[in-house]
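[1] How does the following fold in three dimensions:
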Amino acid sequence: MYFGKRYKLFYAILAIVCSGLFSFFSVSAAAASYKLGLVEWLPWGTAYIAENKGFWKEQGLDIQIKQFQNYETENLSAFENGHTDFMLSMLGNTLEMINRNPDKTIIFENNWSHGGDFFILSKALHSLAAVKGKRIAVYSKSAPIGFFATKVLASANLTINDVKLIEIANTKHLNKAFKAGKFAAIISYDPDASNVIKEGSGKLLFTSADFPGVIPEGISVQKKHLQKNPEDVQKFLRGWLRAIQWQANPANRDEYFKILKQTMFKNTSYSQKELEAFHSGGKFHTDLESIQQNNTLALETYIKELLVFLKQTGRKIHSSNASDYFQTDMALQEAKLLFSVAAE
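    Down below sits the predicted model:
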């Protein structure tokens, strides 16, 4: 009788354990896995918040974050060649890719550069006009940076044809070349751009904050996922927006930076003050009104302007219709549900 009860208890416990293991492996096996590409740039650290707080896991998604060293040669290249499924980037880069092959699309404008991109003049020069006929080093010669450069140069009645842009994708290498006096000016981004100013290698003339909305940034996806697994794309956006909402809460600021120090910035020693400065370098869309505005008319206007710029510089255009480059309906649908509930 005693042994019978003991064996019954043993089998009952075994059944519970097996059931739990079965459920665990079933959920794990069912989790859809995708790769997300990005580089070290604080406004894109939201990816680590979504991962760390379990917002994607709750949706049954396994998102593998691939943090690259070089923006153009690694992050953009990986997405264009299909090695990553989602990408965080300047949206003008996705536009260029779509013009080469329309198998990708923009699904969310997350923020725009708001002082994070710097135009720095050599300390040997006294004015912007002095760069005429000289070389300017940029971390990317792609459309969004070229567009920013035209805005800066226009303030001195110069055009992009008055200078020669030289690309150095790795911003640390760019800094080194600039410090050696090889360029009249550079266009770089934080955190490495701020280091140039601290070292006294150059003087800051303009940032992206001087031209609001000139460099919108956000999320793009391979179109095949929208066609085959639209629910997963929607879940991805749901998790992302939950992370945006969480990090926008001032009560979470310390934990927010702590997570970023352990993930995106794990090989650095940035102070809280420096992270605050990096955070202010991006204009985040954190309420329903700004999300709706920037993912409809504002995004369409930017695309139209950039298409004009691309045509002027002799680039190939896939379509002159701005709506062919973005599909933000899913993000807007999720934002309405999430942010309207939060406001009630």
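
[2] Could you use CA atoms for every contact and neighbour count after this?
    Noted.

[3] Once you drop chain neighbours, what's closest to Ser319?
    Leaving out its chain neighbours, the residue that sits closest to Ser319 by Cα to Cα, 6 or more residues apart in numbering is Asn99, at 7.4 Å.

[4] Just the buried positions in whichever strand or helix holds the one you found, please.
    Secondary-structure assignment from DSSP states H and E places Asn99 in helix 91-100. Neighbour-count burial for helix 91-100, counted by 16 or more other Cα atoms under 10 Å, picks out Leu91, Gly92, Asn93, Thr94, Leu95, Glu96, Met97, Ile98, Asn99.

[5] So Asp192 versus Asp117, what's the distance?
    Separation of Asp192 from Asp117 (Cα to Cα, to the nearest Å): 10 Å.

[6] Those two - which one has more neighbours?
    Asp117 (23 against 15; other Cα atoms under 10 Å).

[7] One more, please, to line up against the first structure:
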Amino acid sequence: MSHFKRLWSWVILAGVGAIAIIALNTLPFTRSTPSPLRIAYNLWPGYFPMVLAQERGYFAQQGVQVELDRVGGTIMTDFRAGKYDGLALTLGNAITTNETEPIRMVMAMDDSMGADAVVAQSQMRAIADLRGQSIGATLGGFGELFLERMLAAGGLPRDAVTFVESDPSEVPEELRDNKLQAAHTWEPHITRAVADGKRVLFTSADTPGLITDVIFFKEEIARDRPDEIRAFVQACFQAIEDWQANFTEGNALIAQALGLDPQEISLEGIRLLTQADNRERFNPNHPSSLYRNAQLYTDFFLRVRAIEAPPNLDRLIDPSFIQP
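    The predicted model follows:
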């Protein structure tokens, strides 16, 4: 091929390339929309600030899309199957989840300050009266540790009672049918049992910080979408302050979103945790530190073989998300 023909070929190719570039530049530009953060929770008032944040538009204000899903007993199965990016559950649940699904704990939502309790038959007037009796809890979970703390407070060793597997939502019926002498449960089941003549022996007000509800995300989500998670956390802090300042209005919005009666929504026995509270919880040296109570759970779960190895708490508990 002559020098002229080679040069002419390059001119033609350059022209075709320029036309292609112009054509591409004239096509309408579409930006891919990020998928929302998918978060599951159950019907516990401590998680309702997320609902209020959605209703008030705080997630949108912070620039994050969030999809909330209220789930029952399939919440862990669905999470492990990849249906959700994050969950709202207890600190104890976070530690057992991390055993098989690496996660990052990004926020502490609330402390149970009386909303969990051990409810007993009316003749059980003191913890010491439980000696030789059957007491119920979700074995291998935080309820079993809660019962252990109660026994220690009453001066009873663990082997002074018989631990029985029990669903907290069924405790009022199990007590009524005399299947158990005492069991761990939470509101509204405490109120139901007391209305049936049962007695509260011990509450989470006696174990501050032990039953803390947290938000956690899968490790890869926390790694790949940190700005969105940080925006989610800030919106939740906004909602907590809003609800505390406008409780009646907040109740109405939450009730409407969840299809509940506003009178059914109560924060009695629950302390919502603000951003200032979270700075304390994520401080390893603070008395109410998540690290301290996570270690209590770790020791317990190892003892009852609910987990095989201790988690790296410095990796599991991530304070980077609570700052704006």
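
[8] sorry, back to before: what's the helix holding Asn99 of structure 1 packed up against?
    Contacts defined by 3 or more Cα pairs under 8 Å, 6 or more residues apart in numbering; DSSP states H and E place helix 91-100 of structure 1 against strand 104-113, helix 143-154, strand 216-222, helix 297-312.

[9] can you list contacts of the longest one?
    So that's helix 297-312 of structure 1. Contact partners of helix 297-312 of structure 1, identified using Cα atoms under 8 Å, 6 or more residues apart in numbering, comprise 92, 95, 109, 143-144, 147, 213-214, 316-317, 320-323, 325.

[10] cutoff 10 Å now
    91-92, 95-96, 99, 106, 108-109, 143-144, 146-147, 150, 213-216, 290, 292-294, 313, 315-326, 328 (Cα atoms under 10 Å, 6 or more residues apart in numbering).

[11] which residues touch the residue nearest to Ser319 of structure 1?
    Asn93, Leu307, Arg315, Lys316, Ile317, His318, Ser319, Tyr325.

[12] Those residues into CSV, with extra columns for secondary structure and distance to Leu36 of structure 1?
    Output for the contacts of Asn99 of structure 1, formatted as CSV (DSSP: H, G, I helix; E, B strand; the rest coil; distance: Cα to Cα, whole Å):
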residue, secondary structure, distance to Leu36 of structure 1
Asn93, helix, 16
Leu307, helix, 26
Arg315, coil, 28
Lys316, coil, 27
Ile317, coil, 26
His318, coil, 25
Ser319, coil, 27
Tyr325, helix, 20
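
[13] just the buried members of the residues you listed?
    Buried, going by 16+ other Cα under 10 Å: Asn93, Leu307, His318, Tyr325, out of those.

[14] Against Lys179 of structure 2, how distant is the aligned residue in structure 2 for the second one?
    So the one you mean is Leu307 of structure 1. With TM-score structural alignment as the criterion, Leu307 of structure 1 lines up with Thr298 in structure 2. Separation of Thr298 of structure 2 from Lys179 of structure 2 (Cα to Cα): 30 Å.

[15] Can you give me every residue that contacts Val11 of structure 2?
    Lys5, Gly17.

[16] Which of the helices or strands spans it?
    helix 3-26.

[17] circling back to that earlier point, and of the helices and strands packed on helix 91-100 of structure 1, who's closest to Leu165 of structure 1?
    Closest of those to Leu165 of structure 1 is helix 143-154, at 8.6 Å (criterion: Cα to Cα).

[18] for the closest one, which positions count as buried?
    Buried, per 16+ other Cα under 10 Å, within helix 143-154 of structure 1: Ala143, Pro144, Ile145, Gly146, Phe147, Phe148, Ala149, Thr150, Lys151, Val152, Leu153.

[19] Likewise for stretch 135-144 of structure 1?
    Arg135, Ile136, Ala137, Val138, Tyr139, Ser140, Lys141, Ala143, Pro144.

[20] mind listing the helices for the stretch 101-250 of structure 2?
    Shown for the stretch 101-250 of structure 2, the helices assigned by DSSP state H, counting those that start in this stretch span residues 142-153, 171-176, 189-195, 219-224, 226-245, 247-258.

[21] Make CSV from those and add distance to Asp78 of structure 2 to it.
    Formatted as CSV, the helices of the stretch 101-250 of structure 2 follow (distance: least, Cα to Cα, whole Å):
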stretch, distance to Asp78 of structure 2
helix 142-153, 21
helix 171-176, 26
helix 189-195, 26
helix 219-224, 16
helix 226-245, 20
helix 247-258, 21
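
[22] Select, out of the ones you listed, the one closest to Thr30 of structure 2.
    Of all these, it is helix 226-245 that lies closest to Thr30 of structure 2, at 20.9 Å by Cα to Cα.

[23] tell me how far the closest one is from the chain's mean position?
    Mean C-alpha position of helix 226-245 of structure 2 versus that of the full chain (Cα atoms, centre = their mean, to the nearest Å) differs by 14 Å.
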